[in-house]
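Asker: got a predicted model here, sequence first, then my questions.
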Amino acid sequence: MAENGTVVTEFILMGLQLWAELQTGLFFVFLVLYLITIGGNLGMIALIQSDRCLQTSMYFFLSHLPFLDICYSSIIVPQLLETLGTDQMVITFEHCTIQFFVTLCASTECVLSVVMAYDLYGAVSNPLLYATAMTPQTRLGLVARAYGGAMVNSVIRTGCTFSISFCKSNHMDFFFNDLPPLLKLACSETRPRERVIYLLAFLVITTSVSVIFISYLFIIQAILKIRSAGGKAKTFSTCASHITAVALFFGTLIFIYLKGNMGKSLGEGKTVSVFYTVVIPMLNPMIYSLRNKEVKEALKRVLNRMKVSQVE
């Protein structure tokens, strides 16, 4: 613990202290969740790449979400497992660069969710024009902009962290070095930085949610005009998986950043952070496979091909 103005250069993660009696059990729980996450998301990427019927713009954008989910888990969970398995809870200040990659993944997923909603709107409302407008170059350009915009947000957020002085306690009440708990340990003025962080989070989240909401209003209007009951059901199943994933992801972000007390309710924040960094990346492949008719059909085709190859 830092005293008498001593500059803090390392932090002790105390977020799992209350779960000390369950440490061994939690280690295996998080390990299993991590393995399921990696396997499920890699499987989703492989399925999209191997099935010709999924070689569309929507699934091109969708294939980036499993990649981001793998990155989420690989940034957070190994550190969590190390803490649970070895009681090694000390991290250096330089290790706070982990925030850069967490923010990069979250921001990219926000923008890609918007792109997917707009893509769905174009595919449903005007499929002929959409087919000619959404070229491979356009897809790559949209994805590049998503990563580029997320990169800017990540640089600003990480810059705010490295410009803070820490000379209070080095005991961080969290299970990874996120910015809200770091702000509670600062001895320098943090309000200007908090305003910048909050403003960026507000702009990214509210803009994304607004565009997605408006896109789906037009999508629903276009679906209702489809005469075929089968066509309606297929389109609704595609939209349902995206809406479910978006609701889970943005719901947790809104709770953390737009609740109005960022960094003050760390008890609730720990639970929500576990949910969006560990649980949601594991659930997303299930959501897109179980609630999406095209993905389920593609999975059946792949399994059938595997059975045929084994017989031969």
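Answerer: Yep, that arrived.
Asker: all contacts plus neighbour counts: C-alpha atoms, from now on.
Answerer: Noted.
Asker: part of a strand, is I91?
Answerer: Yes - assessed with DSSP: H, G, I helix; E, B strand; the rest coil, I91 lies in a strand.
Asker: show me what contacts it?
Answerer: 10-13 (Cα atoms under 8 Å, 6 or more residues apart in numbering).
Asker: go through these and flag which are in strands.
Answerer: 10-13 (DSSP state E).
Asker: thinking again about what came up before, between the contacts of I91, which sits nearest L253?
Answerer: Within the contacts of I91, proximity to L253 (Cα to Cα) peaks at L13, which comes in at 22.0 Å.
Asker: the closest one and V90, how far apart?
Answerer: 6 Å (Cα to Cα, to the nearest Å).
Asker: more neighbours: which of these two?
Answerer: For L13 versus V90, the count of surrounding residues by other Cα atoms under 10 Å is larger for L13: 22 against 15.
Asker: and G15, what does it touch?
Answerer: Residues counted as contacts of G15 (Cα under 8 Å, 6+ apart) are 172-176, 270.
Asker: most neighbours out of those residues, which is it?
Answerer: F176 (27 neighbours).
Asker: quick check: that one is in a helix.
Answerer: No - counting by three-state DSSP, F176 is located in no helix; its state is coil.
Asker: how close does it sit to S188?
Answerer: 22 Å.
Asker: L203 versus the spatially most central residue of the chain, what's the distance?
Answerer: Geometric centre of the chain, nearest residue: A106, 4.7 Å, by Cα atoms, centre = their mean. From A106 across to L203, the span is 14 Å (Cα to Cα).
Asker: and for G15?
Answerer: 29 Å.
Asker: need the contacts of I91 in TSV (columns: distance to V274).
Answerer: Shown next, in TSV, are the contacts of I91 (distance: Cα to Cα, whole Å):
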residue	distance to V274
E10	23
F11	20
I12	18
L13	14
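Asker: this structure: helices as residue ranges?
Answerer: Assigned by DSSP state H, the helices in the chain fall at 23-50, 57-62, 64-86, 98-125, 127-133, 136-162, 179-183, 191-224, 229-257, 266-274, 280-290, 293-311.
Asker: list the buried ones in the first one?
Answerer: Spelled out, that is helix 23-50. Buried residues in helix 23-50, defined by neighbour count with 16 or more other Cα atoms under 10 Å: 23, 26-27, 30-31, 33-34, 36-38, 40-42, 44-45, 47-48.
Asker: same thing with the shortest one?
Answerer: Judged by neighbour count using 16+ other Cα under 10 Å, the buried positions of helix 179-183 are 179-183.
Asker: list the contacts for N292?
Answerer: N292 touches 237-238, 240-241, counting by Cα under 8 Å, 6+ apart.
Asker: hmm, which of those residues are the buried ones?
Answerer: Buried by 16+ other Cα under 10 Å: 237-238, 240-241, out of the contacts of N292.
Asker: here comes the other one, which I'd like you to weigh against the first:
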Amino acid sequence: MMNQTLVTQFLILGFSETPGLQILLFPAFLLLYMVALSGNLLIVLLIGSSPALHTPMYFFLVNLATVDILCTSTILPKLLGSMVAGRTISFGGYMAQLFFFTWSLGAELLLFSAMALDRYVAICRPLHYGALMGPGVCVLLASAVWAVSLTNTTVNTVFTGRLPFCGSNVVEHFFCEIPPLLKLSCAPTRLNEAMAFTADVVLALGSFSVTMLSYGCIIASILRIRSAAGQRRAFSTCSSHLLVVSMYYSTVVYTYIRPASSYALDKDKVVSVVYTSVAPSLNPLIYSLRNTDVKAALRRVLSRSRGLCAPRGPATSPLEGGQQAPPRASLP
């Protein structure tokens, strides 16, 4: 037990002290947040209101959109506020943002694996798709995704929050993350680093392996398609998905799966923009809005909206003299 002045709030440095650069970054991050929020909310509303989209694939897309909303709403509003107001955050606020961000990060990694497995069964084992991916299985997979990621973030947040912080309170990042916080602790962090490293290896590398293996089988199945047009359509879809998945996993692995002593926070926070802001903005476009079924559902919703907004005619009969129209003959 030592007499220490404990840190009660942190100063988030953000990206730059230069006012001119802040003016450029604010609209960029505001645009990313609006695109991510509106795109993912649109996906949730479209799938929820369209019975034709109540299938396993779109069920997982709703979960992915929910995760992206959670991630961006945890990070970007505070970042935007810090650009125009104070950049300090309380210790409790830091832990809260850390908790929800880590939760969304783990859930997104696991959801990519669940979605890849769903596509593998649909393409490689179509005759067994209904039995293997029934409603109960989908709910069980989604529940496991949220529960495992919640357990991971609870353990890491609790052990990180118990560390003493009695020196510098300057966080060289633009949001609350484990690596920059460990560098500020005035106590050994080897246990925390080992726990975070183990969780990241299991979640990131394990999910990445499952995803790549599933897509490898999918591509092998596509190569057996005799139609060249069918192969092009399938490869177009898979290439878009693989681009997003590879971008997300590569940045997460680069940031987390290495010793804390090798962190270069000035460079790492630029890489973090990919999985906190760019990927949630691209996911609705890549996974959903390029899909013909989703576009058809969007057209139906827009047509219903126009029908509701169209002016209605008089309630009385249009015949002169108030005469009623003769009854129509009913079909047998």
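Answerer: Thanks, I have it. Just so we're clear, the structure is a prediction, and the values are computed from it rather than from any experiment.
Asker: in JSON lines, list the helices of the first structure along with distance to G5 of the first structure.
Answerer: Shown next, in JSON lines, are the helices of the first structure (distance: least, Cα to Cα, whole Å):
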{"stretch": "helix 23-50", "distance to G5 of the first structure": "34"}
{"stretch": "helix 57-62", "distance to G5 of the first structure": "49"}
{"stretch": "helix 64-86", "distance to G5 of the first structure": "28"}
{"stretch": "helix 98-125", "distance to G5 of the first structure": "25"}
{"stretch": "helix 127-133", "distance to G5 of the first structure": "60"}
{"stretch": "helix 136-162", "distance to G5 of the first structure": "18"}
{"stretch": "helix 179-183", "distance to G5 of the first structure": "17"}
{"stretch": "helix 191-224", "distance to G5 of the first structure": "20"}
{"stretch": "helix 229-257", "distance to G5 of the first structure": "30"}
{"stretch": "helix 266-274", "distance to G5 of the first structure": "25"}
{"stretch": "helix 280-290", "distance to G5 of the first structure": "40"}
{"stretch": "helix 293-311", "distance to G5 of the first structure": "58"}
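Asker: nearest to K168 of the first structure, of the ones you listed?
Answerer: Minimum separation from K168 of the first structure across the helices of the first structure (Cα to Cα) falls at helix 179-183, 10.7 Å.
Asker: gap between stretch 67-80 of the second structure and the chain center?
Answerer: 10 Å (Cα atoms, centre = their mean, to the nearest Å).
Asker: what number of residues lie near F61 of the first structure?
Answerer: 18.
Asker: ok, A297 of the second structure touching S50?
Answerer: Yes - assessed by Cα atoms under 8 Å, A297 of the second structure is found in contact with S50 at 6.5 Å.
Asker: before we move on, the earlier item: joint contacts of A106 and L203 of the first structure?
Answerer: With Cα under 8 Å, 6+ apart, A106 of the first structure and L203 have no common neighbours.
Asker: tell me the residue in the second structure aligned with L42 of the first structure.
Answerer: Under the alignment (TM-score structural alignment), L42 of the first structure maps onto L41 of the second structure.
Asker: how near is the residue nearest to the centre of the first structure to S208 of the first structure?
Answerer: Distance from A106 of the first structure to S208 of the first structure, by Cα to Cα: 12 Å.
Asker: F236 of the first structure pairs with which position in the second structure?
Answerer: That one, F236 of the first structure, aligns with F235 by TM-score structural alignment.
Asker: what's that match in contact with, if anything?
Answerer: Per Cα under 8 Å, 6+ apart, neighbours of F235 of the second structure: 219, 222.
Asker: could you do V301 of the second structure as well?
Answerer: L46.
Asker: now do V244 of the second structure
Answerer: Applying Cα under 8 Å, 6+ apart, the residues near V244 of the second structure are 279, 282-283, 286.
Asker: same question, F165 of the second structure
Answerer: 6-7, 184-187.
Asker: G230 of the second structure: which of those residues is nearest?
Answerer: Closest approach to G230 of the second structure among those (Cα to Cα): L184, at 54.5 Å.
Asker: distance of the closest one relative to S261 of the second structure?
Answerer: Taken as Cα to Cα, the span from L184 of the second structure to S261 of the second structure is 12 Å.
Asker: what about these two, which has more around it?
Answerer: Set L184 of the second structure next to S261 and count neighbours by other Cα under 10 Å: L184 wins out with 19 against 9.
Asker: nearest residue to the match of L42 of the first structure other than its sequence neighbours?
Answerer: Nearest non-adjacent residue to L41 of the second structure, counting by Cα to Cα, 6 or more residues apart in numbering: A65, 7.2 Å away.
Asker: with F100 of the first structure instead?
Answerer: Leaving aside its sequence neighbours, F100 of the first structure sits nearest to S154 (Cα to Cα, 6+ apart; 5.1 Å).
Asker: who's in contact with the one you found?
Answerer: S154 of the first structure touches 99-101, 103-104, 107, counting by Cα under 8 Å, 6+ apart.
Asker: would you list those residues in JSON lines and tack on distance to M306 of the first structure?
Answerer: Below are the contacts of S154 of the first structure laid out as JSON lines (distance: Cα to Cα, whole Å):
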{"residue": "Q99", "distance to M306 of the first structure": "41"}
{"residue": "F100", "distance to M306 of the first structure": "41"}
{"residue": "F101", "distance to M306 of the first structure": "37"}
{"residue": "T103", "distance to M306 of the first structure": "39"}
{"residue": "L104", "distance to M306 of the first structure": "37"}
{"residue": "S107", "distance to M306 of the first structure": "37"}
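Asker: closest to P127 of the first structure among those residues?
Answerer: For these, the nearest to P127 of the first structure is S107 (28.7 Å; Cα to Cα).
Asker: and the gap between that closest one and I212 of the first structure?
Answerer: With Cα to Cα as the criterion, S107 of the first structure and I212 of the first structure are 15 Å apart.
Asker: start to end distance for stretch 6-26 of the second structure?
Answerer: By Cα to Cα, the extent of stretch 6-26 of the second structure from end to end equals 32 Å.
Asker: kindly apply the preceding question to stretch 195-215 of the second structure instead.
Answerer: 30 Å.
Asker: stretch 98-107 of the first structure vs the second structure, average offset?
Answerer: Taken over the aligned residues, the distance from stretch 98-107 of the first structure to the second structure averages 0.9 Å (mean Cα distance after the TM-score superposition for the first structure).
Asker: which bit of the second structure covers that stretch?
Answerer: Aligning stretch 98-107 of the first structure against the second structure (TM-score structural alignment) gives residues 97-106.
Asker: skipping adjacent residues, who's closest to G134 of the second structure in space?
Answerer: Closest residue to G134 of the second structure apart from its sequence neighbours, by Cα to Cα, 6+ apart: P56 at 7.6 Å.
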